[in-house]
Structures are given as C-alpha cells and as structure tokens.
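Trainee: Mind folding the following:
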Amino acid sequence: MDAGTSWPRRDVHEPGPEEVYVVAGTFDDGAREHPAGTFLHAPAGTWHVPASATGCTLFLFYPEG
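Mentor: I've put the predicted structure just below:
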C-alpha cells in the first residue's frame, strides 16, 4: 500500500477468513497500527478498514479462495 492509502469502505471477510502478514512498513486496520513482522487473522464475517499512513507491503492469504 502506498503512503496515505485508505480503503474507501469496510473490507468484509466473506466467504472465508483473511490472513495478513505485514512484510514492511505499518498497516492500520482501522482499530490499531501493526508494524512489520505482525501476523493477523481475520475470521469470516469480520471486517476492517485497511489504511497505511506511511505505506506498507503485505502478504495476503485467503485460505478459502
């Protein structure tokens, strides 16, 4: 994500979960900031509003496609 990027709406995890590894930079999920090295698991049906003030590189995995 480029610096100053923000998702325009809720990112709802459907039909399955989303897993995120922050490779570099700082990722903001709308509730808190997560530095490089952080692993996040978002269960199906949950949501967040992705953003990054400083920019970040993420590895995203959708176990159920």
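
Trainee: only C-alpha atoms for contact and neighbour calcs from this point on.
Mentor: Fine.

Trainee: Quick one: residues contacting residue 25.
Mentor: 35-36, 54-57 (Cα atoms under 8 Å, 6 or more residues apart in numbering).

Trainee: buried set for the host helix or strand of it?
Mentor: Using DSSP states H and E, residue 25 sits in strand 18-28. Neighbour-count burial for strand 18-28, counted by 16 or more other Cα atoms under 10 Å, picks out 18, 20-23, 25-28.

Trainee: what's the next secondary structure element after it?
Mentor: strand 33-35.

Trainee: Buried ones in that following strand, by neighbour count?
Mentor: So for strand 33-35, counting by 16+ other Cα under 10 Å, buried means residue 34.

Trainee: Please generate a structure for the following sequence too, so the two can be compared:
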Amino acid sequence: MWKGENGAGADVVEFGPGSCWQGKDVHEPGPEEVYVVSGVFNDGFKDYPAGSFIHAPAGSWHIPQSRTGCTLFVFYPEG
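Mentor: I've put the predicted structure just below:
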C-alpha cells in the first residue's frame, strides 16, 4: 500500500471468485475512489465491469464482493 504525506493512500486489491467483505465497508474519514482493473466488482447493490470508476463519498458504505473475481485500484484521497 502507498501512503502519502497528507494521509492519502492507494492500494491494489484482489477479490477471488465468490469473495465477500465481512460487514459494511464505511468510508471514514474521507471518500474512497475505486477503478475496476479487471473482472466484475459488486458493491452489494450493483455490478461494475472492468473500466468502471466508482466514487464513494465520505460517510457512505458498501459491501464489496465479486462473484467472478476482480482486481481493483483503490484510492483514499483523505486517508
């Protein structure tokens, strides 16, 4: 994981087929931005194929999962 001086962070996250985050992923203290590199990501509500960009505002939540598996680039601009 990359960490910036101002608390920002970035990481590559891989979900295997059938993976599901345990509980809600709450975006605190700031937003989360996700780019789907490969596969299909589901936030608990909607599928996002490769090439999708998702902005989750601070205070929002989702339940990350993937039926097929996926690779994500995740950026936390405020930590």
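
Trainee: Looking at the buried residues of strand 18-28 of structure 1, which one is closest to residue 8 of structure 1?
Mentor: Distance to residue 8 of structure 1, by Cα to Cα, is smallest for residue 28 among the buried residues of strand 18-28 of structure 1, at 13.6 Å.

Trainee: In structure 2, what residue corresponds to the closest one?
Mentor: Alignment note (TM-score structural alignment): residue 28 of structure 1 maps to residue 42 of structure 2.

Trainee: didn't that match look like it was pressed against residue 69?
Mentor: No. The pair formed by residue 42 of structure 2 and residue 69 falls short of the contact definition of Cα atoms under 8 Å, at 9.9 Å.

Trainee: count of neighbours near the counterpart of residue 42 of structure 1 in structure 2?
Mentor: If you follow residue 42 of structure 1 across to structure 2 using TM-score structural alignment, you land on residue 56. Neighbours of residue 56 of structure 2 under the rule other Cα atoms under 10 Å: 16.

Trainee: circling back: state the pair within the contacts of residue 25 of structure 1 that is farthest apart.
Mentor: Farthest pair in those, by Cα to Cα: 36 and 54, 11.9 Å.

Trainee: Give me the distance between the spatially closest residue to the match of residue 42 of structure 1 that is not a sequence neighbour and residue 46 of structure 2.
Mentor: Nearest non-adjacent residue to residue 56 of structure 2, counting by Cα to Cα, 6 or more residues apart in numbering: residue 32, 5.2 Å away. Between residue 32 of structure 2 and residue 46 of structure 2 the distance, using Cα to Cα, to the nearest Å, works out to 17 Å.
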